[in-house]
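**Student:** can you look at this prediction? I've put the sequence above it.
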Amino acid sequence: MHFTHYTVDTVSSSCGVTGSTLQIYSFKILELKNGLEWPLKLYGEVAARDTVDRNRNILFSQSRRNYQNLSENGSLCLTGPTRAIVALDSDFEVELEIVMEEESQGKELITLSMRYDGKGNSLMFENSLCKAELNLEQLPEAVQATIVGVSVVEGEWPFENGCRVACNVAGALHEVVLKEVRGEKVQEGSNGYLPLVRNVVSVKSQRTLEVVIKSYDECGVVCTVWNFSFPAKQCQISESECSVDSLKGKLKVKVVVAWSLLVKEKRDLLLDYPVVEA
């Protein structure tokens, strides 16, 4: 969101750019070895580093106390990236441990780092205990979209039995899941806001971002669907409202998306004012 509040003619082309980014879809433990069995109580971090600042861009982070219970064929509940990942010379670091009930410290599952070479749509991490896969895609000429708000602006709270919020980017391989809860109530945030797990996605320039929100009934069946479409922008804010009729009456949901060009270099992160091109 570094350039969100600028206008197109106030951002220098040497600072804000469209560029090749990495869209992160999932991280799965594909195989367990040496007698390990499902489910796993996992905690630790999965992170990316790119050429902008080399700092960790967190994709998954859980403490030992707040571990994730991962079943077979399940994916880690990703919370990032917090900004778009520049594809050039991107490194990924995995540090995951297993909660051991009888021990005060966890058991290391996997600690590895790998560089993405621009080939393929996955990175494989493997050691003597497991095999894991990071599923991703390189998107050329992309901008950053941050879903800053999903709120119910009219009608009763519709997520008593869970919900799914996902983004579909035109031309991309898969959808990006921002939140998915089944069989339990999603707590309402202040002013009717729906708290998301992930917020940032990359969108190809001149393409469209689609946000699809679904609510479930008591049987886990989709009962209400809201669809939103946002043409990609280089900066500023997009808002859209969608109303549907349901058994609870009229339900209107609002989605707010913040757009931004990519930061080209670390020094550009220090900018706090528009740079007008000569």
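**Tutor:** Arrived safely. Residues are numbered from 1 along each chain as shown.
**Student:** use CA for all of it now, contacts and neighbours both
**Tutor:** Fine.
**Student:** after the longest strand seen in the chain comes which helix or strand?
**Tutor:** Longest strand in the chain by number of residues (criterion: DSSP state E): strand 130-154. For strand 130-154, the succeeding helix or strand toward the C-terminus, using DSSP states H and E, is strand 162-169.
**Student:** compute the inter-axis angle for that following strand and strand 130-154.
**Tutor:** 100 degrees (axes from the mean of the first three to the mean of the last three CA atoms, to 10 degrees).
**Student:** hmm, who's touching strand 162-169?
**Tutor:** Strand 162-169 has contacts (CA atoms under 8 Å, 6 or more residues apart in numbering) with 174-186, 203-204, 207-217.
**Student:** all strands of the stretch 51-200 of the chain, in order?
**Tutor:** 57-62, 68-70, 85-86, 90-98, 107-116, 122-126, 130-154, 162-169, 176-182, 200-204 (DSSP state E, counting those that start in this stretch).
**Student:** so what's the residue nearest to residue 111 when sequence neighbours are not counted up against?
**Tutor:** Spatial nearest neighbour of residue 111, chain neighbours left out: residue 95 (4.4 Å); criterion: CA to CA, 6 or more residues apart in numbering. Residues in contact with residue 95 (CA under 8 Å, 6+ apart) are 44, 45, 46, 109, 110, 111, 112.
**Student:** one more pass at 7 Å, please.
**Tutor:** 44, 45, 46, 110, 111, 112 (CA atoms under 7 Å, 6 or more residues apart in numbering).
**Student:** what's the spacing between it and residue 60?
**Tutor:** 10 Å (CA to CA, to the nearest Å).
**Student:** got the buried residues for stretch 239-259?
**Tutor:** Of all the residues in stretch 239-259, those buried under the rule 16 or more other CA atoms under 10 Å are 241, 243, 251, 252, 253, 254, 255, 256, 257, 258, 259.
**Student:** who touches it?
**Tutor:** With CA under 7 Å, 6+ apart as the criterion, stretch 239-259 contacts 1, 4, 144-156, 224, 226-228, 233-238.
**Student:** first-to-last residue distance for that stretch?
**Tutor:** End residues of stretch 239-259 are separated by 11 Å (CA to CA).
**Student:** go on, stretch 166-183?
**Tutor:** First-to-last residue span, stretch 166-183, CA to CA: 18 Å.
**Student:** repeat for stretch 171-186
**Tutor:** First-to-last residue span, stretch 171-186, CA to CA: 31 Å.
**Student:** from the contacts of strand 162-169, which would you call buried?
**Tutor:** 174-183, 186, 203-204, 208-217.
**Student:** quick check: the two most widely separated of the buried residues of stretch 239-259?
**Tutor:** 251 and 259 (26.4 Å; CA to CA).
**Student:** take the one below as the second:
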Amino acid sequence: MTKMPSAGHKNNRRWHERFKGDVAAFVVTTTLAGFICSMLFSNCFCTVELSLERLTETVQATILSVRVDEQGPWPFEYGGRIMCSSPPHEVKDPLSKQVVLVDSHSFEGGEMPMGTAGYIDLSWRVVSVKLEDSLQFVIQAYSQSGAIARQSSVTFRTKYCNVSRGICKIGDSVVEITIAWSHIVKHKREIHLEGHV
């Protein structure tokens, strides 16, 4: 088990610890900077990064749908990736700062998972966002070689409740994103005060 320092520790801190899992031994590297904690689990087969951050005064963003307008061309001929971050980060930032909603590289054949009427089947749909912050979506289309051929972004301001819709143009294609915002209840007394969840 990796021992974690208190959340109030503001200095960068890194330490290593070895432990044996069910399959292979891992080396854990943990870095703490403010309230953001990143842990790298690595062995001779792979490296997995787990990033944690404590958020206060948050709302829940549920991505109801991501839909490609069928009147335009399909932008993901060779697959693609859709991710979001809050606060918005440059695309060049490490993926550990992004929440990947879907990546065609994770699917057999590398095709973007698609439902009916242009709707994309997301692997992840719910994220927490600071109430006074914003949520940025980045859409990337891959080339035949698997590199990023095109990308675009759209940013949403958070809401205490209600639904937001935004348009993201990638090449000649139009992608519509619909989000439902909801308050995260911390205490039972909040339910009594508002009369509902």
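**Tutor:** On my side now, so go ahead. Worth saying up front: this structure is predicted, and the values here are computed from it rather than measured.
**Student:** for residue 60 of structure 2, what are its contacts?
**Tutor:** Neighbours of residue 60 of structure 2 in contact, by CA under 7 Å, 6+ apart: 126, 127, 128, 129, 181, 182, 183, 184.
**Student:** of those residues - the most surrounded one?
**Tutor:** residue 129 (23 neighbours; other CA atoms under 10 Å).
**Student:** and it, what pairs with it in structure 1?
**Tutor:** Counting by TM-score structural alignment, residue 129 of structure 2 corresponds to residue 203 in structure 1.
**Student:** swap in residue 112 of structure 2?
**Tutor:** Residue 112 of structure 2 maps onto residue 186 in structure 1, by TM-score structural alignment.
**Student:** mind listing what its match touches?
**Tutor:** Listed by CA under 7 Å, 6+ apart, the contact partners of residue 186 of structure 1 are 159, 160, 162.
**Student:** quick one: it and residue 96 of structure 1, what's the gap?
**Tutor:** For residue 186 of structure 1 relative to residue 96 of structure 1 (CA to CA), the value is 27 Å.
**Student:** do residue 136 of structure 1 as well
**Tutor:** Taking CA to CA, one finds residue 136 of structure 1 at 19 Å from residue 96 of structure 1.
**Student:** residue 143 of structure 1 too?
**Tutor:** For residue 143 of structure 1, the distance to residue 96 of structure 1 - CA to CA - is 31 Å.
**Student:** of those two, who's got more company?
**Tutor:** Using other CA under 10 Å, the more surrounded residue of residue 143 of structure 1 and residue 96 is residue 143, with 28 against 20.
**Student:** for the aligned partner of that one in structure 2, which non-adjacent residue is spatially closest?
**Tutor:** Counting by TM-score structural alignment, residue 143 of structure 1 lines up with residue 59 in structure 2. In space, residue 59 of structure 2 comes closest to residue 183 once its chain neighbours are excluded; the distance is 4.9 Å by CA to CA, 6+ apart.
**Student:** translate the one you found into the numbering of structure 1.
**Tutor:** Looks like residue 183 of structure 2 aligns to residue 261 there (TM-score structural alignment).
**Student:** what distance do you get for the residue nearest to the spatial centre of structure 2 to residue 13 of structure 2?
**Tutor:** Nearest to the geometric centre of structure 2 sits residue 99, at 1.4 Å (CA atoms, centre = their mean). Distance check for residue 99 of structure 2 against residue 13 of structure 2: by CA to CA, it reads 24 Å.
**Student:** residue 74 of structure 2 now?
**Tutor:** Distance from residue 74 of structure 2 to residue 13 of structure 2, counting by CA to CA: 46 Å.
**Student:** residue 184 of structure 2 now?
**Tutor:** Relative to residue 13 of structure 2, and taking CA to CA, residue 184 of structure 2 is found at 31 Å.
**Student:** same question, residue 104 of structure 2
**Tutor:** Residue 104 of structure 2 is 35 Å from residue 13 of structure 2, by CA to CA.
**Student:** for residue 17 of structure 2, the count of nearby residues, please.
**Tutor:** Residues near residue 17 of structure 2, counting by other CA under 10 Å: 13.
**Student:** spatially nearest residue to it, not counting backbone neighbours?
**Tutor:** In space, residue 17 of structure 2 is closest to residue 28, 5.3 Å off (CA to CA, 6+ apart).
**Student:** what sits against the one you found?
**Tutor:** Residue 28 of structure 2 neighbours (CA under 7 Å, 6+ apart): 16, 17, 18, 39, 40, 41, 42.
**Student:** same check, this time on residue 121 of structure 1
**Tutor:** Here residue 121 of structure 1 is in contact with 135, 136, 137 (criterion: CA under 7 Å, 6+ apart).
**Student:** which of the residues you listed sits closest to residue 28 of structure 1?
**Tutor:** residue 135 (8.3 Å).
**Student:** so the closest one sits right up against residue 30, yeah?
**Tutor:** No - applying CA atoms under 7 Å as the test, residue 135 of structure 1 and residue 30 come out as separate, 11.7 Å apart.
**Student:** ends of stretch 19-32 of structure 2, what's the gap?
**Tutor:** Using CA to CA, the two ends of stretch 19-32 of structure 2 sit 20 Å apart.
**Student:** and if you look at stretch 252-268 of structure 1?
**Tutor:** Termini of stretch 252-268 of structure 1 sit 39 Å apart (CA to CA).
**Student:** same question, stretch 169-178 of structure 1
**Tutor:** For stretch 169-178 of structure 1, the end-to-end distance is 13 Å (CA to CA).
**Student:** with stretch 245-252 of structure 1 instead?
**Tutor:** 9 Å.
**Student:** quick one on the thing from earlier: of residue 74 and residue 13 of structure 2, who's got more company?
**Tutor:** residue 74 (16 against 13).
**Student:** what's the match for the more buried one in structure 1?
**Tutor:** In structure 1, residue 74 of structure 2 lands on residue 157 (TM-score structural alignment).
**Student:** cool, and residue 143 of structure 2?
**Tutor:** Counting by TM-score structural alignment, the partner of residue 143 of structure 2 is residue 217.
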